[in-house]
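Peer 1: predicted model and sequence follow; I will ask about them next.
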Amino acid sequence: MGLSLSTLVDIMITTFMCYFFRRNRPTFTDTIRIIDALTFWTIQNGSMTSTATIATLICWKVMPQNLIFLGLHFIVAKLHANSLLATLNARKQIWNGKQHTPTNDRSMPIVFLENFEHAPESSTIQQEF
């Protein structure tokens, strides 16, 4: 029951975060890029933790005589912590627009740009510190 609820909660959190990112998406070009990167990270981290939880649940149901599911269950907790730390560590790169794939030094593609034509031609974000 706990693993099923954990999987359901992971999927719900990922879905709701993506929904709220998309619903509250502004019209500024720079902010759209940041929201798109955050949406990409949310989908990536949510799918990773959900997949690990589903694998744990399957191993527990299919092979109850061994403890493989227990090893995977310990990994799930670490994946949650690592996905949070990866998101926190990527804040500066997301803000600067330098999201890179681990295999090469090319920028990751912006996934969601359907409302891009409605954005103003020149928009900048002013920061005050």
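Peer 2: Right, received. Where do you want to start?

Peer 1: all contacts plus neighbour counts: C-alpha atoms, from now on.
Peer 2: Will do.

Peer 1: residue ranges of the helices in this protein, please?
Peer 2: Assigned by DSSP state H, the helices in the chain fall at 2-23, 29-62, 68-89, 91-96.

Peer 1: can you put those in a markdown table and add mean neighbour count?
Peer 2: Putting the helices of the chain into a markdown table (neighbours: other Cα atoms under 10 Å) gives the following:
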| stretch | mean neighbour count |
| --- | --- |
| helix 2-23 | 15 |
| helix 29-62 | 19 |
| helix 68-89 | 15 |
| helix 91-96 | 14 |
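
Peer 1: hmm, S50 and I11 touching each other?
Peer 2: Yes. Using Cα atoms under 8 Å, I11 makes contact with S50 at a distance of 6.5 Å.

Peer 1: OK, contacts around S47?
Peer 2: By Cα atoms under 8 Å, 6 or more residues apart in numbering, S47 lies in contact with I11, T14.

Peer 1: which residue packs closest to W41, ignoring adjacent ones?
Peer 2: T87 (7.3 Å; Cα to Cα, 6 or more residues apart in numbering).

Peer 1: below is structure B, check it against A:
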Amino acid sequence: MIVITIKATWCPVCRQQLLRIKEQLVDFEKCNASFVVISPGSNEAVQELKFNTDFPFPFIPDQNFSIAKKLDLILSEEEIMPAIVILNKDLSVKWIRKGRNALNFGDAELKDYLGCANWI
């Protein structure tokens, strides 16, 4: 399972990340990737983000930051560090790519790590 953490529901770069991955889902499906999106904020705000991006995987509000704390991704009382995390079956971290900006989204590193683009 691949977890995508969102800094905040209003974060435009994070929203763009979801749209970028959605455009590449054919490649990710080649290696059986499934996603879950974790975001701070109310359930309503998180569901609005899901609606606005039309990202076809579950969105989970992390209102008390319990998930972000376990992944050491707390930035402030209202924000978590954006990241892409691959979890093992026991939910331990197998791979993590912390941070995101308008020039470096991390999806290329994820595809390289998974080898999805190289599947026949």
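Peer 2: Great, that's in hand. Because the structure is predicted, anything quoted here is derived from the model rather than measured.

Peer 1: so what number do they get for TM-score?
Peer 2: Taking TM-score structural alignment, normalised by the length of the second structure as the basis, the two superposed chains have a TM-score of 0.29; 69 aligned residues with a Cα RMSD of 5.0 Å.

Peer 1: the residue nearest to W41 of the first structure and T39 touch, don't they?
Peer 2: No. When contacts are counted by Cα under 8 Å, T87 of the first structure is not listed as touching T39 (11.2 Å).

Peer 1: list the residues that contact I13 of the first structure.
Peer 2: So I13 of the first structure contacts G46 (Cα under 8 Å, 6+ apart).

Peer 1: what's the separation between it and F69 of the first structure?
Peer 2: 23 Å (Cα to Cα, to the nearest Å).

Peer 1: so which strand or helix has I38 of the second structure?
Peer 2: Using DSSP states H and E, I38 of the second structure maps to strand 35-39.

Peer 1: so what does that strand touch, helix or strand wise?
Peer 2: Secondary-structure packing of strand 35-39 of the second structure (3 or more Cα pairs under 8 Å, 6 or more residues apart in numbering; DSSP states H and E): strand 2-5, strand 59-61.

Peer 1: does anything pack onto the first one? Which helices or strands?
Peer 2: What it means is strand 2-5 of the second structure. So strand 2-5 of the second structure, by 3+ Cα pairs under 8 Å, 6+ apart, packs with strand 35-39, strand 83-87.

Peer 1: which residue comes closest to I75 of the first structure once chain neighbours are left out?
Peer 2: Looking at I75 of the first structure with Cα to Cα, 6+ apart, the closest residue is A52, at 7.7 Å.

Peer 1: report the separation between that neighbour and Q93 of the first structure.
Peer 2: Taking Cα to Cα, one finds A52 of the first structure at 27 Å from Q93 of the first structure.

Peer 1: same check, this time on T14 of the first structure
Peer 2: T14 of the first structure is 21 Å from Q93 of the first structure, by Cα to Cα.

Peer 1: do the same with D36 of the first structure
Peer 2: Taking Cα to Cα, one finds D36 of the first structure at 13 Å from Q93 of the first structure.

Peer 1: likewise A55 of the first structure?
Peer 2: 32 Å.

Peer 1: just Y19 of the first structure next, same as before
Peer 2: Y19 of the first structure is 23 Å from Q93 of the first structure, by Cα to Cα.

Peer 1: between the helix or strand hosting L49 of the second structure and strand 35-39, how big is the angle?
Peer 2: L49 of the second structure is part of helix 43-53 when elements are defined by DSSP H and E. With axes from the mean of the first three to the mean of the last three Cα atoms, to 10 degrees applied, the angle from helix 43-53 of the second structure to strand 35-39 works out at 130 degrees.
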